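Student: Below are the sequence and a predicted model; questions follow.
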Amino acid sequence: MSKRLIAIVSIFFSCYSVASQNPTKYSIESSFSYGRLLAHRPIMKKLVANNSYSFEATINFNTNGKKLNHRYYNYPIYGLTLNYTNPGNKIQIGNIVSTYGFFSLPLYNKKNALRFKLGLGVGWVEKTFDLQRNFQNTAIGSHINTNIQLKFEKVIPINKLNQLKWAILLNHLSNGSFQTPNLGLNIVQIQAAYLFGIKQQQIDTSKLEIKELKSSELSIYNSSAVKENQTPLSNKYYINETTLQYNFRKGPKTSYISGADIIVNNSLLEFTGNKIQLGVFIGHLMHLNNLKIGIQLGAYLYNRKDESETIYNKLFCEYDFSNRIYSRLSLKSHWAKADFFSLGIGYRIL
């Protein structure tokens, strides 16, 4: 690519992204949230006793344009959060403590734009299902769970170092059927926060080399999981999944994907007498340098459990260790019903 074109593109991104630049390099954030546990299944209505509230402490790392993806995504924010939540039911659920990493992206190119935040981490739930002592808690069967937070947030600047923020969020905790019951906890809240900035941001406006992107990739990956069926305290079943995936790159931020899954699912033996499943899928992949976030929508071609599980979907993240090798963490579900979490490794063939 010519030096002239690199210069033009660099100037374009500098002008386009100026509205989303962050004034400080870091910021410390404290917040209070208030809302309610959702009874997303009728059996969970008894768990909703009172309104919920949360406290969060967060450190934000504001990007400065040093990498191309900073400019493509209008200066995203990365960070780490520690969360305490009272879900509104101290007797059956108790306290919740979680920590998660996140990224936050502006939804449009405007100063102090509305942002979308996605967090992924680990949460501890104090009180879980117990057949003798806590049979009312049909939502969570394990103390340790995956924590996923979705948030829409808006910053209100006070001055260069101080900001206020309001947000609407959904906080989800589940273990992907590793230990049942696993209906999961979904808490919806509104949030108010105060941010204190540390160290003035130095925006990098230098010319960056724009690498030529491969138009397509073919990958294979293998992952493993462990799950229980719906009966609490039942056996755990090993699951192995092999996937062949084709990526069609559509610009620096996006890939469209399609492929096939071969699944060895031992939990199906008691339902269908067969542990082999075949499925095909389509999806979307968002590129954030070495980190990638993806979604898939698939359908079983062979050996579905029942009619309610004809369609499956996945939310996953990948991290590139090299040009060929990457890891993947995935949550597979049937609509809103989690099936299992899996962890695996992939290899790019082409």
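Tutor: Noted; the coordinates are in hand. Numbering: from 1, shown residues only.

Student: Please count neighbours and contacts with C-alpha atoms only from this point.
Tutor: OK.

Student: which residues in this structure form helices?
Tutor: 3-17, 68-72, 269-272 (DSSP state H).

Student: can these go into a markdown table with extra columns for distance to residue 284?
Tutor: Formatted as a markdown table, these follow (distance: least, CA to CA, whole Å):
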| stretch | distance to residue 284 |
| --- | --- |
| helix 3-17 | 24 |
| helix 68-72 | 17 |
| helix 269-272 | 31 |
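
Student: Point out the most buried one among these.
Tutor: Between these, helix 68-72 has the highest mean count of neighbours, a mean of 20, where neighbours are mean count of other CA atoms under 10 Å.

Student: and the gap between residue 307 and residue 182?
Tutor: Distance of residue 307 to residue 182, computed by CA to CA, to the nearest Å: 21 Å.

Student: who wins for proximity to residue 104 among the helices of the chain?
Tutor: helix 68-72 (11.5 Å; CA to CA).

Student: wait, what's in contact with the closest residue to residue 155 other than its chain neighbours?
Tutor: Nearest residue to residue 155 in three dimensions, chain neighbours excluded: residue 165, at 4.4 Å (CA to CA, 6 or more residues apart in numbering). If a contact means CA atoms under 8 Å, 6 or more residues apart in numbering, then residue 165 has 153, 154, 155, 156, 191, 192, 193, 194, 195 as its contacts.

Student: The structure to be compared is supplied as follows:
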Amino acid sequence: MAVLCGSLTAFAQAEEGFGIEANPMAGRVFKHTKRFLGPIPPVSGGLDLNFLWKTRGNKDWQYRRHFPTVGIGITYTSYDRQYYGQGIGFYPNLELPLIRGNRLEWCMRFGMGLGYISKHYTRYAPDYDTLNNAIGGHINNFSLLASDLRLHLNKHWDVQAGINFTHMSSAKFRLPNLGINLLAGHIGVRYFPNTSSPARREKKVPALSNRWLLQFRQGIAMSTGESIGSTATPVYLSALYISKRYWSKNKVFAGIDYSYHESLYNFQRLQGIHPGDEKQYAWKSGVYAGHEFLYGHVGLMMQIGVYIHQAILPSPLLYEKLGMNWYLLQSESGIVKECWISTLLKTHYSTAELAELGVGVSF
């Protein structure tokens, strides 16, 4: 243990731009849908820790993105004691400067990862709790969006204040999946053992072409269907779209997607609905448009779509997807230009529907 601590200390002292921040936070859970039945705690709070690195220009994308800060965050939240319990979130994150000055800066931070929550809906004795219809299981998606106004005291210390929004839900892997949304304020400090202003490497970054690509993605998700306690079954998702890169660091795209829900097929079989034609009423399709911010081998993707075909149990007309593409191949030549793995969260407004894992290819 002493060797490990010594190694971490030596790394922190030697690595320019490495820092640690701590943000105590307090706020309130809010009901984002009328179906949210549980009581709202008067106050919920916790602590957000973030291990961060300020980029210095080792890669071309760091220049194009004006040297953003990347991090690995761990968040503890005490929602309450009786209904929602405590939550832990583990998430990679990216900080984007909005206004940057010598002493003051304003920034946004976004992260998505895994979460654990101690309490969830259960209808079995002795721990039954049917008021908590927000969370269906212990393991969840965890997402954070924060904004900070920061004051640089010296090369080692910063102080900051801001607001953050956190979301915890099972994305229909376990019902109920309404999720818990917390809006909170925070104050915090940052400490850099070496310096908060690492020396940037000077280099000339070539401009990339504003190319068009044909892209295809195939994904899978798990859904428990429409009944609490039912078995999780697969959802198969496909997307075909075109994209255009601009400014060497962004993409806009538009296309069509398709999803087949095995749970809706089983629902019709169980209820004796559309015998022999169940598959025709178990799929959805939509057209969509979106944007992707490119950060080297990682892309932050968001899209909004409208259904052109609904399944037997219709959803709201609009849907959204938010997540990350993890690029395994990025090439400026050849037939295959990109290959990637995607981790996406599909929602209808503020209610999560699916957590999708996919693979994709671009031509």
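Tutor: Right, received. Where do you want to start? All values derive from a computational prediction rather than experimental measurement.

Student: so what number do they get for TM-score?
Tutor: TM-score of the superposed chains, computed with TM-score structural alignment, normalised by the length of the first structure, equals 0.87; 326 aligned residues with a CA RMSD of 2.0 Å.

Student: Count the neighbours of residue 100 of the first structure for me.
Tutor: For residue 100 of the first structure, the tally of surrounding residues (other CA atoms under 10 Å) stands at 20.

Student: aligned partner of it in the second structure?
Tutor: Mapped onto the second structure by TM-score structural alignment, residue 100 of the first structure lines up with residue 91.

Student: excluding its backbone neighbours, what's nearest that match?
Tutor: In this structure, residue 91 of the second structure finds its nearest non-sequential neighbour in residue 113, 4.1 Å apart by CA to CA, 6+ apart.

Student: list the contacts for the residue positioned nearest the centre of the second structure?
Tutor: Among the residues of the second structure, the one closest to the centroid is residue 112, at 3.2 Å (CA atoms, centre = their mean). Going by CA under 8 Å, 6+ apart, residue 112 of the second structure touches 91, 92, 93, 141, 142, 143, 144, 323.

Student: After alignment, which residue of the first structure pairs with the fifth one?
Tutor: The criterion is TM-score structural alignment: under it, residue 142 of the second structure has residue 147 as its aligned partner in the first structure.

Student: Contact partners for the residue mapped onto residue 74 of the first structure from the second structure?
Tutor: Aligned counterpart of residue 74 of the first structure in the second structure: residue 66 (TM-score structural alignment). Residues in contact with residue 66 of the second structure (CA under 8 Å, 6+ apart): none are found.

Student: ok, back up a step: could you check which residue of the second structure pairs with the residue nearest to residue 155 of the first structure?
Tutor: Checking TM-score structural alignment: residue 165 of the first structure goes with residue 160.

Student: Can you verify my assumption that residue 104 of the first structure contacts residue 116?
Tutor: Yes - with contact defined as CA atoms under 8 Å, residue 104 of the first structure reaches residue 116; the gap is 5.5 Å.

Student: Between the two, tell me which one has more neighbours.
Tutor: Of the pair residue 104 of the first structure and residue 116, residue 104 is the one with more neighbours under other CA under 10 Å, namely 23 against 18.

Student: ok, the aligned residue in the first structure for residue 257 of the second structure - how many residues close by?
Tutor: Correspondence of residue 257 of the second structure to the first structure, assessed by TM-score structural alignment: residue 261. Using other CA under 10 Å, residue 261 of the first structure has 21 neighbouring residues.
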